[in-house]
Structures are given as structure tokens and as C-alpha cells.
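[1] could you work out the structure for the sequence below:
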Amino acid sequence: MDEKTTRILPLLPLRGLLVYPTMVLHLDVGREKSVQALEQVMLDDQHIFLSTQKEVAVEDPSGEQIYEIGTLSKVNQMLKLPNGTIRVLVEGIQRGKITQFIDREEYLEVEVELMEDQGEKDLETQALMRTALQQFEQYINLSKKVTPETLASVQDIEEPGRLADVISSHLSLKIKEKQHILEINQVKDRLNHLISILNNEKEVLGLEKKIGQRVKKAMEKTQKEYYLREQMKAIQKELGDKEGKTGEISSLRDRIEESDMPETIMEIALKELDRYEKMPGSSAESAVIRNYIDWLINLPWTKETKDHLDIKRTEKILNEDHYGLEKVKERVLEYLAVQQLTNSLKGPILCLVGPPGVGKTSLARSIAKAIGRNFVRISLGGVRDEAEIRGHRRTYVGAMPGRLIQGMKKAGTINPVFLLDEIDKMSNDFRGDPSSALLEVLDPEQNNSFSDHFIEEPYDLSKVMFITTANSLATIPGPLLDRMEIISIAGYTEVEKVHIAKNHLIPKQLKDHGLAKSQFQLKEDAILKLVRNYTREAGVRSMERQIAGLCRKAAKQLVSGEKKRVTITARNLEDYIGKPRFRYGQAEMEDQVGAATGLAYTTAGGDTLSIEVALTPGKGKLILTGKLGDVMKESAQAALSYVRSRAKEFDIDPDFYEKTDIHIHVPEGATPKDGPSAGITIATALVSALSGKPVRKDVGMTGEITLRGRVLPIGGLKEKSLSAHRAGIQTVIMPKENEKDIDDIPESVRSSLAFIPVSHLDEVLKHALVGDSK
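    Have a look, this model is predicted:
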């Protein structure tokens, strides 16, 4: 036998106690031999061997009455008590086996073979440790004898043998059972045996808790009430759970059979209900199935609202809610007319495109109101996950349907007006491409069997009237754009804005601010000044904010008693909201040489653009200023090349470009300017500067030119015409190909302007230059 593993130590027999390695324990020692053994230990190295007696009643045990396996321990502290006993603090160090008893007269001494834990820490051992910890945690929750802090200290133990010993020390076991654990030297066997004991203890504790045998007799009133309530809950759960679920199943079956779902869907729902009935309530899948059945029941499958196919009534509602927007209204009325004739037309997919604030979302709501359908809106701005459209598969925790199905549930019918807001703001990442998922939704040939990952069964979206909105078409993928009918809403004219303010915004703000019509009045000239000088936008949001500000100031004056009635006109408008924030272009006061007035289109409507040309002695250098974009720079180059090629016809020195520098400037250099509509304006200003002929002050122009002098069509003629009318211009020169757009211009503006369609620059110069007869 190895000397290192064998030691001769004093023996301290224990009665009704057992010490595991690493365990620290207080002992009261009173027997004479035990006291002598302790005194000997304190004289030596403080090490003693602790082993338990087989029979507690034996006062002076012999070797056969003591268990062979015990624990090598260290006496850390010894204290003599007044009654003659000694209290010692011992700490278990290592298992040991008694190989020989040495009976001295004063105390017992033993020869001990020290034992090391056997078994390596592999994956199986780790699994056993984890299981033991879980079982011990559950034991603590049931037992209430072990504090939660004990669990925290046990969880930090990494050695499997020590873990088993520490857990065993906290269990309320008989000495024989504890001794059996102490005698198991193989770590895996020890953990397996411990897990078996924990399982048994849990069952016993569970039964004790249910029966209520461990209720304390002395209990405070609040504790007693709490315990009784908890006990009542437990009894109700034990007695009523089965009946409660049976009642729930019966209720769900009735709801399924009374719902409007098709037979195939009903079969699936009843099949899932059978699975739910057989599944225990504690199962995670039980909640998923319950949620799925709820969705199948609550989704509209055949329920639909009846359209109000009265064209005149619908047109009246749309006109009341929205001024202008004739093309959109016309398209909706066309749809209803065809629906009335065929009664089977699939829902159209309209895409309203325009700047913020022009009323795209409110228009969709008005369409639903006009035709008597339910309205539902979802915003797609910032959506990056394909599951937002198609839903999650039910295998995921927290799975739910996509926004389309959620919207249909909210609508409650299969034919609502469904608004997909901000469709141009979607993006994609590693979670998929939601715009691709929308392809099926917005295709009239496919959406009669839309597939959602959560619902899994085909769902009919063909009767839905989809309306989408976007600020720009540039970011919408081509295949998605191809499935939609684009309706552009460029913005409101000044006339339309004034009308909207009078009929919609002012009454709304008066109501919101508690004002009566007799207390507050905003004159039409003040509204026009508000539109021109205080807002610059395509829509009416900023104007509504300004009107709200005026209402607040009026409310303050009325409440404070300063005035009994507030009337705001163009003259006193500045007193309420300060100096004008914007200015608009004005026609020239007299004919100018080298200066022409162009018409520009901006996101806030139209505006005039003055283009100036200055000539200085030089070598033909072309200078462009005014923060011009590439398109306008190229327009200036093309205009100059055309003027050079036709110099003789324009009475211009053919060699001007060899001895003259040309400076073209567009005022307001801080504002970026670009776009293909300034060509004829630049060319006219160049010819005027080089020939000395002035440009007519009352003429505005728009159009692009080629090197051969042809005038190309432009966009935004309506907005440009409005800016010309506002600036006091009387004649508008425009490309001949834009004649079709004149009908879009309001009658009040069209009647006060003279439109001259041109197809060549010669025609432009004929009408623009003073005294030009060519």
C-alpha cells in the first residue's frame, strides 16, 4: 500500500451525523474517548477521522459498529462549554476507508486508506451535473427548507464529485442513505444515484404539498389567507382543469361550425382542434395550435360588404372630401361603373404617387367611404423582413401571420379598401426581400390564392381594392411597379389650395380650437398671401400648421378680452405670423437686353427663373454660374452652339466667339437648379445679348432645344403656367408637343394667359424678341 494514501489518525465516532468532504459542521462532543481524541488532535496536526456509528444508542462502539468509510477532516476550532461538552468546528477534506482499528485506552485510533474520486469529467458527466442541478432547483422550490442562496453557491461548483457531496449534504435523508452516497467512489455512479434520490424526494414533497400535511400551525393572519388562496387555486386547477378545457373545446367547435370558412378550411380547423384536445395544457405547442385556431375562426373567408354602386353619390362624396385630383376620382368612378355592369371585376391596384401632404392617404380613406367598404391601412415604411408580408412559420416561437392577413382580420370582410402606405420606403436585408413577397399580393392573376406562412392555406385577396402610395417611383422595383396603375398627384395649385383652406382646413381648425365662425374669419386675400409668402410646398400640411397658429393667437385674444372678433386680412396678416418667409418671381418691369424669363417646376409647384447673359471682351470663353446642374450646363452649350451656327440669320457677328467672353448667370446661386426645360430660355437670352434686341417683359418660356433648333417637350406645364400667372406674365411660349397638357390647367388661369406652341427656336425668337420679324 502506498504510504501517501495511508494515515494513522484518531477516530471520532459520530451519532446520527455524517460529514462529507468540503462540508463544514459544528459538533458537540461529550463522550470521554471522543474528548481525549480531540485533545490529541489539537496537539498534533489537527487532522481527525470522522465515521458514523451504525447504531446511535451505543455509548462505546467497537470497530464492527462503525462504518468503514468515513471522512478525513480538520478541526478548525474547539470550544469548551459550561456543561462540560466541547463544541468543535470540523471541515471534511477527503474520503477514507478504515483498514485497521487500534484501540488505545484513552481513545480510538485507525489506519486509514485515503480515497480519490474516480472518473473523468466528460460530456456525460457534464450532462449529469446539469440534470442534478435542475432537479435540486426543483427540490428547493418544493421543499422551502433550503434557501435560494444555497442554489446560487452550488451552481458555481465545477467538480462533479464535490457537487454531488454538497447537494447530498442539504438533503433530508436517513443516515444509511447518506452513508451509501459517501461510499460511492465512482463520480458518475454517485451523480446517477443522487438524481434518483432527488426524483423520489420531489414526488414525496409534491404529494405533501397537494395534501397539505405540512401546513404550519402557528401562522400569521396574512400568511394564512395567502396560503388558503393558493390552496384554493390548486384545488380548482386539480378539479376543474379537465372540465374547463372540455368546455373550451366545445365552445371552439361551435365557433368553427358557425363561422363562414370554406369546408376545406373547416376540416383543417377541426383536425387541429382534435390535436389541441389531446395535447396537455403545459405543452408549448398547445398554445401555438390554440392561436392558429383563433386566427382561422376570426379571419373573414366569405363575408363581404355590398358596394354602393351609385356613381353620382360616390362622385359627390369624393368632391366633398377632396378638391381637385380629377384623374384619381375619374379612375375610381370608372371602376365602379364597370363593376355595376359586370359585377365581377377584380379589384384594381392603384398607386398614388406624389410629394408628402397632397392627400394620398386621406384620398384612399374617402374612396372606401364613398363605395361603402371597410378601410384598413398598413405602413410599409422601413419594412425589411419578408415575414412582415408572408408571416412566420408556426415552428417559430411567437409566430404570427403577416401584415396582410392581420389587416384582413382587422377589416372583417374579404373586399375592403386596403391601403399599402409608403410602398417606396421598403428595403431588404438578410431576412429577405419584402417587395418580392408583395408581387403575389399585387398580381390580379395570383392573389386569389395568397399563401401566408402562418395560415398555410390559400387565402383569396382578389376582391380587395388595393391602393398604394409612394413619394417617388425611383425606389420601387420594376416587377412590382409593373403590377400597379400609376396615378400621379403633382400637387395643388394656388387656386386649389385657397379652396381647400376655405372649405376644409379652416372649418377643421376652428372646431379643433373651439372657435365659432362668428369669432374668427380669415379673408381670401390673406389665405392667398399665406399660400404665396409663408408656405412653399406641394401639399397643404404647412398651410394647415400656419392656419392652426392663427387660430391659437385668435383664441388668446378672445379669451383675454382684447377682441370679441378676430378678422385677418392680407394687410394685418404680418401682425399675427411675422414677415413673409418666401418670395415668388415677378415679371420684368420693362423689356431687357440679355435677360429672359424661364418657367421652372419644383417640388413645391412652379416658379419663374430669370436667365441673364453678359458679354465681355475676351477669347470666346463660356462662364456658367448659379449652381447649375449638368443638364442645364449642357443646355447652355447646345444653345451657344446653335447660335454660332445661325449667327448670320440672327444679325450677329459670326466671329463673336473669338473676341467675346459670354457669362450666363441664373440668380439665386444658393439654390441648385437642373432640368431639361431651360434650353430655349438660354438661347433667347444669348441671341438678345449678342444682337442687342430686347426680350419682351411679359413673355415666359419653357422648353429644351437640340443643336438643330428643334424644341423638345417638357413636364409640369400646369405648375409652370400657374407660376407665370402669379408673376404677371401674359404670354407663355411652350413646346408644341405639350399642347395636350393645356387642358389640365385651371380655366381661371388658362383664360388669362396666351399660350404659343412652338416647334423651332426661330418661332420662339419671333415671339420673344422686340421688333423681331424673322
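
[2] going forward, measure contacts between C-alpha atoms and count neighbours the same way
    Noted.

[3] now the helices: where do they sit in the stretch 551-700 of the chain?
    With DSSP state H, counting those that start in this stretch as the criterion, the stretch 551-700 of the chain has helices at 573-577, 630-645, 656-659, 679-691.

[4] now the strands for the stretch 551-700 of the chain?
    Counting by DSSP state E, counting those that start in this stretch, one finds strands in the stretch 551-700 of the chain at the ranges 566-568, 595-602, 605-617, 622-625, 660-665, 699-701.

[5] quick one: residue 522 and residue 541, what's the gap?
    Separation of residue 522 from residue 541 (CA to CA, to the nearest Å) stands at 17 Å.

[6] the two: which has the busier surroundings?
    More neighbours surround residue 522 than the other of residue 522 and residue 541, with 20 against 16 (other CA atoms under 10 Å).

[7] need the contact list for the closest residue to the more buried one other than its chain neighbours.
    Once flanking residues are discounted, residue 522 sits nearest to residue 568: 5.0 Å by CA to CA, 6 or more residues apart in numbering. Residues counted as contacts of residue 568 (CA atoms under 8 Å, 6 or more residues apart in numbering) are 521-523, 526.

[8] looking at these, which is nearest residue 393?
    Nearest to residue 393 out of the contacts of residue 568 is residue 522 (CA to CA; 57.1 Å).

[9] how close does the closest one get to residue 576?
    Relative to residue 576, and taking CA to CA, residue 522 is found at 12 Å.

[10] how about this one, so we can line them up?
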Amino acid sequence: MPETASIVMPSLVPLYPLREIVAFPFMIFPLFLNGDELADFEELLDREQYVALVRARGEALPGQLPPLCQVGTLCKVDQITRLPEGGGKVLLEGVVRVQVLEVSRAGRTLHARCEPIHEFVEKSLVSDALVQSLNALLKIALSYGRPLPDDVMKMIDLIDNPARLADLVALYVSLSLDEQQQLLETIDPLERLKKVYMHLTAEVQRLQVKGEVQAEVTKRVGKSQKEFLLREQMKQIQEELGEDDSRSAEMIDLRRKIDAAGMPVEVRRIADKELKRLERINPASPEYTVSRTYLDYLAGMPWRVATQDNNDINQAETVLDEDHYDLQKVKERILEYLAVRTLRERMKGPILCFVGPPGVGKTSLGKSIARALGRKFIRMSLGGMRDEAEIRGHRRTYIGALPGRIIQEIYRCGTNNPVFMLDEVDKIGLDFRGDPASALLEVLDPEQNNSFTDHYLDVPFDLSNVMFITTANLLDPVPSALKDRMEVLSLAGYTDEEKEKIAVRYLIPKEVEENGLAQTPPDFTAAAIYKIISDHTREAGVRNLQRNIASVCRKVAKELTQGKPHRETIAPETVDEFLGPRKFFNEVAAERDRVGVVTGLAWTETGGDIIFVEATRMTGKRELILTGSLGEVMKESARAALSFVRANCAEWGIDEQLFESSDIHIHVPAGAIPKDGPSAGITMVTAIVSLLSGRAARRDVAMTGEISLTGRVLAIGGLKEKVLAARRAGVRTVLAPARNRENLEDIPIDVQNELEFIFVEDVREALAAALQ
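    So this is what the prediction gives:
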């Protein structure tokens, strides 16, 4: 090869742009050209023997020179060969690096004014070490199957010039065109050698990993081939015996699932026995499917699979506060459970029962508890369930038998300690198929459910790690035995202030998102929210409040899509426009005081409500007429009230002869709604005394309490719900039994400040406060 010092470069050198390769000094390579390009090279060979090859960075724009790199290689044209199919091959030999100073065009040919780049190599310990290391790396690469020609290896062993060695090795390392160009532009030979060494090191590492992977693949393939041969032999044996290979594989897979299930010893013994039985059953038999399904359930049950509880009480409290407003007693009970769980790893799961009117957050509270504990959540509705098999499952003797819902849900869940919510436990039915409530007795008993036996599985399963939560609107329909197994937590209705906070924190952001107003959310004023609460809803929970907020958001979205001005603020007048005239009125404040009409308080499954007890007298034969769809308990309260008034009529100046010649009619309006309960006795006494004495009853005084024949006022339940109903209706004074004075602490302070409470022990105290 010619030396750099012996090269005589003309002032202008023909330039050929490269796109697929990068040319290096001392590199011999072919260049394939089309007819026009070949003609230019033949003409060039007649006049000159050198050409500059420079990498093009992109395509040339019309009428412009192509974008070229600044450093290229001066190459000598050794040979030109024409090919039979057209075009030709030019054999080139790299000579020296050149710096491109200027490029010009003459016809189809580019010319460049170039300057050769002289390299100065000073031998040192570093350069010798790099050369030796590079030689060693190349041999390692060769040992991993890197194809290098023998003459190249011999040439590399003889080269001691770092510059030439770096250029030569760069040709045989897998580098991108950009990386090759960077090496070409690296003028310092020692620096270039370092870069090649780093690239070659990375290449050897890739080859090592590739070799390890190939070895592992070869090992596995060898194992697979061995298994294949064994399976082929087994298949041949089974064919001779008339058996099927797919069934054998199915049995092996089922055996593997049983081994991995972690069953208790007794259950594993039953599973092994059933599997042996399954192997002997003909697959065409119906028994085969029954047995196979049974084993699938046994192997799929989470016998030892459980999620890790989050024992961080502070984080759990934060999660509960994020999801629900107030409900302090329930949250406190959950935190107590977590505290005990932190101190004692093994404990029986509590059976909580949330009782309260619809819409107060019973079901959603179960989801929050699961999120706070870090457990999976299961919800199962019991409403309308009448078949005991829904709980305990069917025996396998029946066609299409399945486990009960308890086992099915835990099977799907995949863990043995979920939060399991049994919704609407007070709405379970009863018929000839059994009593589901009785079937729940074992499920919801912490002393028994560690060995719950489903009729289908017929083996005990431990439910003691499950946290069962039940919900109900009323406790009365729940059987006493079932009620005894649960810890009852009452969720009363919300006050207007609490509803306003719930709307701001939870309901409005949710409905704004649901109705596509997240980008332009309307601002609900506090007055607008209170107007929706007072004029358009009358409930203990917040479901109707949420529906009305959703209705407002939908109307805002409709106006927005119609191109109307955007409602940035929802004011009270906007509520009237969107929701129409008010639906509920202040029933007490709108009426005047009347004789024989008394305001009472009642508890319903939807929260508290006010009732009006009306009494009237007519000429008759001492009959007591009761109307208003009253239950037996209320009818008995009415008879007791009349007896008490007759026995003590002189105290209120009532002529006893009135009873002899009159019929008394007691009516409770809204007769289509059934009413019953023991807390209306004091209201009926007041109505009868008001009627017979001619003294009007104060309409803004509401009362609740049962009476005895001696006039004692007996305790009642649901005081908070009744007080909230009185406040909604505009009542100013509440009469309640003295024995319920302790329940006052359950009533919010702001409600206590708005109302006057009079606690009475005798009905005479109530009459003095209620009658004018």
C-alpha cells in the first residue's frame, strides 16, 4: 500500500458520496455503480487514480450539493469491471484520511479540495497494552463464533501500529454507520484505539450472553427431546392398551394443581382418592365431568393463600376519611380491629352489621374497609334469596350441582381472607326450599366458621380469616339467632350540614366527572346545595341528593353542547330553573295550631319522619274507631291511651259523660302507608285530651314515647332519626322520654342548639308542654 508521504494530491480530487458504508484507510472494498456512474469512473481512470469517498448525511435537494461529512478517505482506484447485466464494479483501496475543505460540481461529477490528515503515533506502554488487549479480545470473540477470516487474524497479529490496527478492527466490529463515522473522524490514534476497544468489549459481552442463552436453549431442547421420546414411548404403550395420551396429560396437570394447592391433610387424602377414582372413569361417562369439576374446585380453593393486611392504623384512618364523611363509630370500630390485629396475628374475623336507612353509605363503607386493610372485596346480595342451597351449595348427587355462593365467591377471589359483604340481610325470604337465614348461622359464627362445610365440597373450609360485614335497613326482620352473632353498628341519617359537606367533597366532584364537565366544572354555591336538600329531597341518606346534583350537571352539559353561555356558578335560582318547583314543604311551619291534631315522630326504614295524629268526636255508643293502616301495636297503644284519659279525665276538666254518648275516631293520615310501632302512645293521649278539653295542640311541638296505663312515659328507639325528621319539618320543641336523655349525645351539636328538648317521665308533663 502506498505511504501517505509519497502521495501527490492534485488541487481538486473527484468526490463520490457514500450512503451504505464508511471507507477507512487500508481498506479494500468493491463499489457497485450504474452505467452513468461507471462511465464517469472510467473517464477518471484515464486522467487520475485517486478519488475522495465521503459519507453523505442525507439526500441532496434539487440544484444543491448533498450534505457531506467533513472527514473522508482518499482511495485509489485499482480496477474497474463491467458486469453482464449492466453497470459495473470498481475495486477501491483506502489510502489516507482527508479533510474536505471545499466541494464543487462539474457536470455530473463532484470535485473537492482536500487536505490529507497526518497521524503521529508515539509508542508507549499504554499503546502496547491496548494492542495486546485488542488482540486478546478478538480471539475471545472468535471463540464465541465471531467469523473472522484467517488472513485477517494473521494481519492483526503482525500489525503493531495502533492507528492501522484500530481501522482494521473497526471493519469487523458490528458498528452503526454513525459510530464508524465517529471513528473515522477521531484523529488521535490512541483515542481511536480506546474507542474500538470499548466497542469490541461490548461486542464480546453480547456474544457471551448469546452463548449462555444458546447453551441454556440447547440444554432445554435436549430435555424436551428426552421428554418427547418418553412421551412417544408412553403413547405407543397407551395405544396398545387402548388409552388416550391427552387424558394422561390432563391427569398429570390435575395432579400438579393438587400438589400446589396446599390442602390440609384430610382434604388432600380425599382429593387423592377422588383423583384415583377419576383415572378409572370412562371420559364419556357423566360421572367423569362431575368428578373433574369437583377436583377443580378442591385444587382451586385458596387453602393457604391470603393477602397481607395493612396494619398501619394511621393510613387506614386516612383511607376511611377520604371515602366517607363522619360515621365516627364505624371508623373507630375498624381501627380497633386493626389495632388488635397488629398486636395479635391470629384472631377471629369480626361479624359487623351496618344498620341504617338507604343511602347513608353502608355498602360503600365495606369497599373502603377492604381498601384500608389491603384486602380483596366481595359483595353478595341476599335480597330475595329463598333457597338454602344458595348458601350451602347442592350435593354432588344432583345434576348440575355447584358450591354455594360463599365458596364460589372465595374461589373466584383467590384469597382466604377477603372482606365479604352480605348485603340486605333483612330481606332474606323463606319457602319450601329451606331457610337461607338459618344456613347463615354457621357462616356468621366466629366459633364455628373455622370448619364451614359446603354441601358440594363436603370438606371443611376455614372462614375464620374472612371479615364478614352484613347490611340491613331494619333489624326486626333478622332472626334473633342470626342477630345474636353480629355486632350491630347503627348508621343514622345525615343532617343538612353533613349533607352539604358530603355534596361538596364527594357527590359534586363525582357527578361533574361523570357528566363530562371536568374541564369546565360549575361552582355550586352553599345556598344552592341547601336548596336542593330542603326543597327537592327529604331522606336520611344522600341518594336523591346525588340524583338531583346529577340532573343539574346534565342540564349544564346540554347547554354547553348547544353552544349556550356556560353556567360557571349554580345559584339557588339556577336550581329552581333546572329542577322545577319545590317538591317538599315545611309541613309544621305552614300549619296553625288545631284542636285534636298533634305532631308525632316516627322511625321508618328510610330514616325518621313526622306523623300527624288526628282525633275527632261524634255522637255514638262508646266506640273507638282507628284508621290510617295501623298495625296491631299502634292499635293497642290507641286503646291504652283512651283508657288512661278516661281514668284521669277529671284532671283536665273533661266530663266523663262524654265517653258514654260519643264515638272517638283516631286517624293517622297517609292511610295507604302501613304504620306500626310502640312509640305513638304519648301522641295519641295528647290528641284525645286536646279534643275533649278543647285546648289546641302546639303544631311546632313534636313528641315520641310509649305510655303505660298509669301514665309513665317509656323509652323508645331511633331518637336521632326522629330528631332529624323534626328538624327537617320545622319543629322547634321535641318531647321525648326521660330514659332517652343519654341518647342526646348521638345528636350533632348544631341540631341540639336549634331545638328545645323536653324529657318527660309522666304524660302529664308532656300535656303541659304540648297544649295551649
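
[11] TM-score for the pair, please.
    Once superposed, the chains reach a TM-score of 0.62 (TM-score structural alignment, normalised by the length of the second structure), with 535 aligned residues with a CA RMSD of 3.3 Å.

[12] now check residue 563 of the second structure against the first structure: what is it aligned to?
    Counting by TM-score structural alignment, residue 563 of the second structure lines up with residue 561 in the first structure.

[13] same question, residue 511 of the second structure
    Counting by TM-score structural alignment, residue 511 of the second structure corresponds to residue 509 in the first structure.

[14] which residue is nearest the middle of the second structure?
    Nearest residue to the geometric centre of the second structure (CA atoms, centre = their mean): residue 371, 9.4 Å.

[15] could you point out the helix or strand that follows the strand or helix carrying residue 137 of the second structure?
    Element membership of residue 137 of the second structure, judged by DSSP states H and E, is helix 125-143. On the C-terminal side of helix 125-143 of the second structure, the closest following helix or strand by DSSP H and E is helix 150-158.

[16] what span of the first structure lines up against that next one?
    By TM-score structural alignment, helix 150-158 of the second structure lines up with nothing in the first structure.

[17] show me what the helix or strand just after that helix is packed against.
    Per DSSP H and E, the first helix or strand lying C-terminal to helix 150-158 of the second structure is helix 162-170. For helix 162-170 of the second structure, the elements it packs on are helix 125-143, helix 189-241, judged by 3 or more CA pairs under 8 Å, 6 or more residues apart in numbering; DSSP states H and E.

[18] so which of these is the most packed in?
    Of all these, helix 125-143 carries the top mean neighbour count, a mean of 16, counting by mean count of other CA atoms under 10 Å.

[19] show me what that one is packed up against.
    Helix 125-143 of the second structure makes packing contacts with helix 162-170, helix 189-241 when contacts are defined by 3+ CA pairs under 8 Å, 6+ apart.

[20] quick check: angle from that helix to helix 189-241?
    Between helix 125-143 of the second structure and helix 189-241, the angle comes out at 20 degrees (axes from the mean of the first three to the mean of the last three CA atoms, to 10 degrees).

[21] just give the number of residues close to the counterpart of residue 392 of the first structure in the second structure.
    Alignment note (TM-score structural alignment): residue 392 of the first structure maps to residue 394 of the second structure. Residues contacting residue 394 of the second structure under the criterion other CA under 10 Å number 20.

[22] wait, which of the helices and strands packed on helix 125-143 of the second structure is closest to residue 676 of the second structure?
    helix 189-241 (75.4 Å).

[23] name the helices or strands packed onto that closest one?
    Using 3+ CA pairs under 8 Å, 6+ apart: helix 189-241 of the second structure touches helix 125-143, helix 162-170, helix 177-185, helix 245-260.

[24] JSON lines for those helices, including distance to residue 603 of the second structure?
    What follows is these, written out as JSON lines (distance: least, CA to CA, whole Å):
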{"stretch": "helix 125-143", "distance to residue 603 of the second structure": "88"}
{"stretch": "helix 162-170", "distance to residue 603 of the second structure": "91"}
{"stretch": "helix 177-185", "distance to residue 603 of the second structure": "83"}
{"stretch": "helix 245-260", "distance to residue 603 of the second structure": "54"}
